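Novice: sequence first, then the predicted structure, then my questions.
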Amino acid sequence: MMVRSKILVTGIGGQVGFELVRSMQGLGDIIALDRSAMELSDADSVRRVLREVAPDIIVNPAAYTAVDRAETEPELAERINVVAPRVMAEEAQRAGALLIHYSTDYVFDGVKSQPYQEDDETNPQNVYGRTKRDGERAIAATGCAHLIFRTSWVYGGRGRNFMLTMLKLASEREQLRVVADQIGAPTWSGTIAALTASVVAQGVGRGRDWWRDRSGIYNLTASGSTSWAGFADAIFELAQLKNRPVVMPIPSSAYPTPARRPANSTLSHEKLARVFGLQPPAWRDALRLCLAV
């Protein structure tokens, strides 16, 4: 009889963590933790919990994601996005566990005209992107079996995200000014969770060497791309709002933010397809599903 894997999922109060718990049911025994159970800014707390639970798979969607606030809280962002993942990786290496971690398109500077490959040079333009890049490097340096999924423009039906903000503003305004010169792939948290579960399902029962052979970074976003203005338009269209605001496209220079964003952050899925045989859904199709939930 095969022993069921013990799967620890962090950050279940967040968009991706919530969806992961739902998508990974049946793949093992799920231990779902929120911030009260594991404080990511406290390395000792992270290490203690991991040793108490002794999971076979650690899935870590939890992160410091306040992109603009990170510019004034770099130390906190580093503790959560670099130190905590490093501790998880050290514990995974010690126990022979698999670590699944999530990173971001913001590790790139956005000057490339084509979708970014996993091995393209990183050049983050803000504190958040730098800490996520450094977290990737810290994990790899431990030598643990790991999968790092870079995603982008994450949204869903809970938490704080662009889709929910647009739907709220739609009830308050007739016109919205939205940035149109940043291009990326809006990615539903449900898509991230479903693809993660598909990958885990492939490796269940295959042992640590199977994961080690596939360790590394993978781009995991919806297919296709759009601008923030295009995303807003699609949200209003697919939500079938009675009173649909007019979206006025503006340049980034008209909406300055503390943290600089990449102009192009689309990511290639060639590696995900080659190694795991997975093709993410088109971003509009995923958005339609999210709005129907």
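Specialist: That came through fine. This one's a predicted model, so the numbers in the text were calculated from it and none came from an experiment. Numbers count the residues shown, from 1 in each chain.
Novice: CA atoms for contacts and neighbours, from now on please.
Specialist: Noted.
Novice: now the one helix or strand L176 maps to, how far from the chain's geometric center?
Specialist: Taking DSSP states H and E as the criterion, the element that holds L176 is strand 175-179. Centre-to-centre, strand 175-179 and its host chain are 25 Å apart (CA atoms, centre = their mean, to the nearest Å).
Novice: then stretch 102-112?
Specialist: 12 Å.
Novice: next up, a structure to set beside the first:
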Amino acid sequence: MTSFTLGDIPDMTGRTVVVTGANSGIGRATAAALAERGARVVLAVRDERKGRAAAAAMAGHTEVRRLDLADLASVRAFARDFTDPLDLLVNNAGVTVPSLARTADGFERQFGTNHLGHFALTNLLLPRLRGRVVTVSSLAHLMGSIDFADLNWHRRGYRAYPAYAQSKLANLLFADELSRRLAAAASPVVSTAAHPGIAATNLVNEAGGRTLRFRLEKALMGAVAHSARAGALPTLCAAVAEVPSGGYIGPRRLMGMRGAPAPARRAASARDADTARRLWRVSEELTGTAFPL
């Protein structure tokens, strides 16, 4: 893969894009870049006021629609009201929380938002999708594991980082299984994944951690992090470049922490097709949504 830059984004005129979590960080940078190249970009955000402020700072055609991935009723409402053909869905939004919190449907908040919300949204929008789904994971997936006996942390003592890592591993397993299902259905839709490396966004700050580990990790971020604009490049590459279905893109330097986009390393657990199929079945049960093709 040659080095991908913002200049490699093709003319997106006439294409409709949905970016979740587009009011800040990687999502905002992604949305802005695509709108600048002519796409009609829908900022799917929990806070519409923040979404409108972000959209006002972008060039091009942007819209703001409310989407709370921590509430399946909101996900269903968004999908029901979105009736136009869709060329690109970027599953970007993510949360990390320092203490146990639950979604409106009772799921552990990181798993429920980062994975289950996007799982439901994608399945509900697939009948209108004609291009590509990009799911944003994280280097944290390398430390993740899927505990099917306690996905939502009802039995275990809650630990924020392992819960986050589980949700990011689930993102990759979902993207791969979606790719397999699309191929089996002879669908033209492509499923790819990306991670931003270590980017200077507000995600860690929102966690509000006060532990020594948090302070050390924040110091590390300050030393190696690249900008949200640079962190969005792997997502944009996975969205518009010649990346095959099932491809995974991340920064190429410093063990994936920063640098130009390139094929990224994924944990063996992220390549386990049996686990991916099992997670898909469980996710269908938990969300009441299914692959529609």
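Specialist: Now that the structure is in, tell me what you want to look at. On a predicted model such as this, the values are computed, not experimentally measured, just so you know.
Novice: how about the strands in structure 2?
Specialist: Using DSSP state E, the strands of structure 2 run over 16-20, 40-45, 61-66, 86-91, 129-136, 190-194, 248-253, 258-263.
Novice: compare these and give me the one nearest A230 of structure 2.
Specialist: Judged by CA to CA, the one of those that comes nearest to A230 of structure 2 is strand 258-263, at 7.9 Å.
Novice: the inter-axis angle of the closest one versus strand 248-253?
Specialist: Between strand 258-263 of structure 2 and strand 248-253, the angle formed by their directions is 140 degrees, by axes from the mean of the first three to the mean of the last three CA atoms, to 10 degrees.
Novice: that older thread, and the strand holding L176 of structure 1, what's buried?
Specialist: Within strand 175-179 of structure 1, the residues that qualify as buried by neighbour count (16 or more other CA atoms under 10 Å) are 176, 178-179.
Novice: closest to A228 of structure 2 out of the strands of structure 2?
Specialist: Closest among the strands of structure 2, using CA to CA: strand 258-263, at 10.9 Å.
Novice: longest helix in structure 2, please.
Specialist: helix 160-184 (DSSP state H).
Novice: in it, what counts as buried?
Specialist: Judged by neighbour count (16+ other CA under 10 Å), helix 160-184 of structure 2 contains these buried residues: 160-180, 182.
Novice: quick one: the helices in the stretch 1-150 of structure 2?
Specialist: Listed in chain order, the helices of the stretch 1-150 of structure 2 (DSSP state H, counting those that start in this stretch) span 25-36, 48-56, 72-81, 109-110, 118-125.
Novice: would you format those as CSV with distance to N91 of structure 2 and mean neighbour count included?
Specialist: Below are these laid out as CSV (distance: least, CA to CA, whole Å; neighbours: other CA atoms under 10 Å):
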stretch, distance to N91 of structure 2, mean neighbour count
helix 25-36, 9, 25
helix 48-56, 16, 17
helix 72-81, 13, 17
helix 109-110, 14, 28
helix 118-125, 6, 23
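Novice: and A199 of structure 2, which of those helices is closest to it?
Specialist: Distances from A199 of structure 2 to each of the helices of the stretch 1-150 of structure 2 were compared using CA to CA; the minimum, 8.1 Å, belongs to helix 25-36.
Novice: which residues touch the closest one?
Specialist: For helix 25-36 of structure 2, the surrounding residues in contact (CA atoms under 8 Å, 6 or more residues apart in numbering) are 6, 9, 12, 19-22, 41, 43, 54, 58-62, 92-93, 196, 200-203, 228-229, 231-233, 235-236.
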